[in-house]
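*Asks:* coordinates only, no sequence provided:
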């Protein structure tokens, strides 16, 4: 059904409001209007509008729907979407809007999109999610967005320069997500990132920071921070000063072209670091810079309980071996997940040695051991957690080509209760290969007689 006909279609179907469903129950149409409106609030707006054809009573029930989501349901039909948005906003009553979502190819219609956002703000919107694409020209958010005191969540994905007005008042904003924008160099960027009194969640993805050299992120209630760097052809080399006295969850993904300094971060319990390296490092100097910046992140989270290291997050530390003796003791770390297990990497061995209470070790793949003559001396002596706390090891996407790492872990982890192995797709489809691998695995010497091998 075309969007611009959703509101105008003749009433071909009537709702029977007198006859019960089974003779004993009241029919759906006998419910009070307030309950019907509540039910409609759970429907996509295009479906809620369609109910206007059911009967005279239903004609305008949808007009107070608090959730307006415009986007994917009319993908590829841009003009229909535009007409539908404008008619919904025009016919909607004056009640408050709870959630306004716009996922839209703007092209040359920036002014129309701005008017829709303004209409949502005037109706005291609480959740605003704007994702614009295919922008041809300039676009900026209406100034009224930055002084909307009812906003609790603001999500923006805009391939444009982010213009922030001098006056910002987000007194109730708890969630802020900004993606694919270029920040200006003026002080308003700093005001946005450190002037939100109740902000709890901050998500920054593929943002560009211009020529700024120092930027601080600070909010007294911030408990979750995610930073995903863009693939930068012109790195900004900005220093971020992050003050996180209430921070519990921190995620970083990128090439560490910027430096991140965490202060008052002893409350962080969960951290994800994905340090990517596209090809070889440009130089040893660049590799050492990344190593120092990665190390700075690790020493800032000594109380972490759940740590995930992907890409080159721990391997890059090998470019600055003088840092390894300064690795912190992770006394609270019980869960460690790795993108790849490299038992020949000194930095990983140091992390394991400094995690005395580690209970679960999980990894997505195994890096083969290059020097097979050293198999017997790897993890010798084993980390203390191997004899006291490490009870579970999980292999993911195992291809069965190298059993040496499995052999070492089975032999050294004497407190192990279970080792769980899931196969990559090629092995998963070959039952004969799985059976052969299992026969090899159960013959390997085990340090723990209670250890069970589980194949998934």
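*Replies:* Received, thanks. Bear in mind the structure is a predicted one, so any value in this text is a computation, not a measurement.

*Asks:* could you use CA atoms for every contact and neighbour count after this?
*Replies:* Fine.

*Asks:* how distant is the longest helix along the chain from the center of its chain?
*Replies:* What stands out as the longest helix in the chain, according to DSSP state H, is helix 284-299. Put simply, helix 284-299 sits 24 Å off its chain's centre (Cα atoms, centre = their mean, to the nearest Å).

*Asks:* other SSEs contacting it?
*Replies:* strand 259-263 (3 or more Cα pairs under 8 Å, 6 or more residues apart in numbering; DSSP states H and E).

*Asks:* could I get the buried residue list for the strand it packs on?
*Replies:* By neighbour count with 16 or more other Cα atoms under 10 Å, strand 259-263 contains the buried residues 259, 260, 261, 262.

*Asks:* hold the first one in mind and look at this next one:
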């Protein structure tokens, strides 16, 4: 059994012909993964012929991957998954599902099939939904009371009416949505959420922000309008009282303003990671009129990956060094090529700036720009 757990499901099933001792071992595997790059019917055959023989009381992971050519093939795959995987095998408890919707996906296929599959998985804990290519969809719903981990990815060319996320037990959320076309986003309260990765357009951020205030670790990448966005997004007075670790990408428009707002709204922040994964210039740093509480009392670690030594970056780094009273360590992963700022100049500008913490250690690490992509 231990050996079979390392094999693809197709290979594990094939071992049943080796001997009587091996004949039924695969039936007790807790994880099933099946891929077919050419024929959707192969997955249908696997579900129809072999899955009913499976005897494990719990399927920890069920992953069916297929790249069909025609949209009707996708419908067949989803319909089979709904009708055979669980409904006819009611003793199976599915805890993890990964669903991949490629290009040419039509609205008639997804709605009932996706939520229908979720409805018959009463203890589902881990769900990934990937909307890829030039798909066209209606509204999708992810309503799962037991779900603990959710990854939802919407490509910029996938047009949809919107989505609803209602997952009160969720602990981890990964949301990627860079589709600028108008679509509704409803994310209901997630009181158990502790970690989130949010890479979205601005109007999606507006819908997300109020539901993620309970987390401890936030990774965020979002463009921000030039003016007036604070009242638009933070009209409800959201505060991240439990946030301890913030990772912020500063490659989007006006992302330095988002940094200032998040510092202000995270009074117990302990770790700040700034990183840069694109070639867009940051706008000038608008220094807060009041020093954020986290700088005065809680921030201990500050890391910057993809530091180019430009004026706006220096302003941010100097502001943090000057006001972070309990800062222990600052690590700068400095680019030494992209903007031709001499490494020694970078070091001097920060090393000679004033520091609120007398015990703060400043470390420079030379890195080529490619490491930050």
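*Replies:* Yes, it's here. Keep in mind that what you see is a predicted model, and the values were worked out from it rather than measured.

*Asks:* care to give me the TM-score?
*Replies:* Once the chains are laid over each other, their TM-score by TM-score structural alignment, normalised by the length of structure 2 reads 0.76; 345 aligned residues with a Cα RMSD of 3.9 Å.

*Asks:* re the thing from before, switch the buried residues of strand 259-263 of structure 1 over to JSON lines; also include distance to residue 80 of structure 1.
*Replies:* JSON lines is the format used below for these (distance: Cα to Cα, whole Å):
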{"residue": "259", "distance to residue 80 of structure 1": "46"}
{"residue": "260", "distance to residue 80 of structure 1": "45"}
{"residue": "261", "distance to residue 80 of structure 1": "48"}
{"residue": "262", "distance to residue 80 of structure 1": "48"}
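
*Asks:* and the residues you listed, which is closest to residue 243 of structure 1?
*Replies:* residue 262 (6.2 Å; Cα to Cα).

*Asks:* so where do the helices sit in structure 2?
*Replies:* Ranges of helices in structure 2, per DSSP H, are 9-14, 40-45, 71-80, 107-119, 202-208, 229-233, 255-264, 293-297, 311-323, 343-351.

*Asks:* please name every helix or strand in contact with the third one.
*Replies:* Where contact means 3+ Cα pairs under 8 Å, 6+ apart, helix 71-80 of structure 2 is packed against helix 40-45, helix 107-119.

*Asks:* who's in contact with the last one?
*Replies:* Read that as helix 107-119 of structure 2. Applying Cα atoms under 8 Å, 6 or more residues apart in numbering, the contact partners of helix 107-119 of structure 2 are 75, 78-79, 81-82, 124, 136-144.

*Asks:* kindly report the same for the shortest one.
*Replies:* Under the contact criterion Cα under 8 Å, 6+ apart, helix 40-45 of structure 2 has outside partners 34, 35, 36, 64, 66, 67, 68, 73, 74, 76, 77, 80.

*Asks:* could you dump these to TSV with neighbour count and distance to residue 234 of structure 2?
*Replies:* Below are these laid out as TSV (neighbours: other Cα atoms under 10 Å; distance: Cα to Cα, whole Å):
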residue	neighbour count	distance to residue 234 of structure 2
34	17	45
35	17	45
36	15	47
64	19	41
66	22	42
67	17	42
68	19	44
73	16	45
74	23	41
76	17	44
77	20	43
80	18	44
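
*Asks:* rebuild these as a markdown table, extending it with distance to residue 259 of structure 2.
*Replies:* As requested, the contacts of helix 40-45 of structure 2 are exported to a markdown table (distance: Cα to Cα, whole Å):
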| residue | distance to residue 259 of structure 2 |
| --- | --- |
| 34 | 43 |
| 35 | 42 |
| 36 | 44 |
| 64 | 40 |
| 66 | 41 |
| 67 | 41 |
| 68 | 43 |
| 73 | 46 |
| 74 | 42 |
| 76 | 46 |
| 77 | 44 |
| 80 | 47 |
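
*Asks:* of all the residues you listed, which comes closest to residue 160 of structure 2?
*Replies:* Proximity of those to residue 160 of structure 2 (Cα to Cα) peaks at residue 74, which lies at 17.5 Å.

*Asks:* residue contacts, the closest one?
*Replies:* Contacts for residue 74 of structure 2 were tallied using Cα under 8 Å, 6+ apart; they are 40, 68, 105.

*Asks:* contacting residues for the last one?
*Replies:* By Cα under 8 Å, 6+ apart, the contact set of residue 105 of structure 2 is 71, 74, 134, 135, 136, 137.

*Asks:* among those, which one lies nearest to residue 90 of structure 2?
*Replies:* Set against residue 90 of structure 2, the nearest of the contacts of residue 105 of structure 2 by Cα to Cα is residue 74 (23.6 Å).

*Asks:* quote the end-to-end distance of stretch 262-272 of structure 1.
*Replies:* Taking Cα to Cα, to the nearest Å, stretch 262-272 of structure 1 runs 14 Å from one end to the other.

*Asks:* map residue 364 of structure 1 across to structure 2 for me.
*Replies:* Per TM-score structural alignment, the equivalent position to residue 364 of structure 1 in structure 2 is residue 275.

*Asks:* quick one: its match from residue 287 of structure 2, how far?
*Replies:* Using Cα to Cα, residue 275 of structure 2 is found at 19 Å from residue 287 of structure 2.

*Asks:* which among the helices and strands packed on helix 71-80 of structure 2 is found nearest to residue 364 of structure 2?
*Replies:* helix 107-119 (48.7 Å).

*Asks:* so how far is the closest one off the chain centroid?
*Replies:* The answer for helix 107-119 of structure 2 is 22 Å, by Cα atoms, centre = their mean.

*Asks:* among the contacts of helix 107-119 of structure 2, which pair sits farthest apart?
*Replies:* Most distant of these, by Cα to Cα, are 124 and 136, 26.5 Å apart.

*Asks:* look at these two and report which has more neighbours.
*Replies:* Taking other Cα atoms under 10 Å, residue 124 of structure 2 and residue 136 do not tie; residue 124 has more neighbours (22 against 17).

*Asks:* just give me the match in structure 1 for that one.
*Replies:* Aligned partner of residue 124 of structure 2 by TM-score structural alignment: residue 199.
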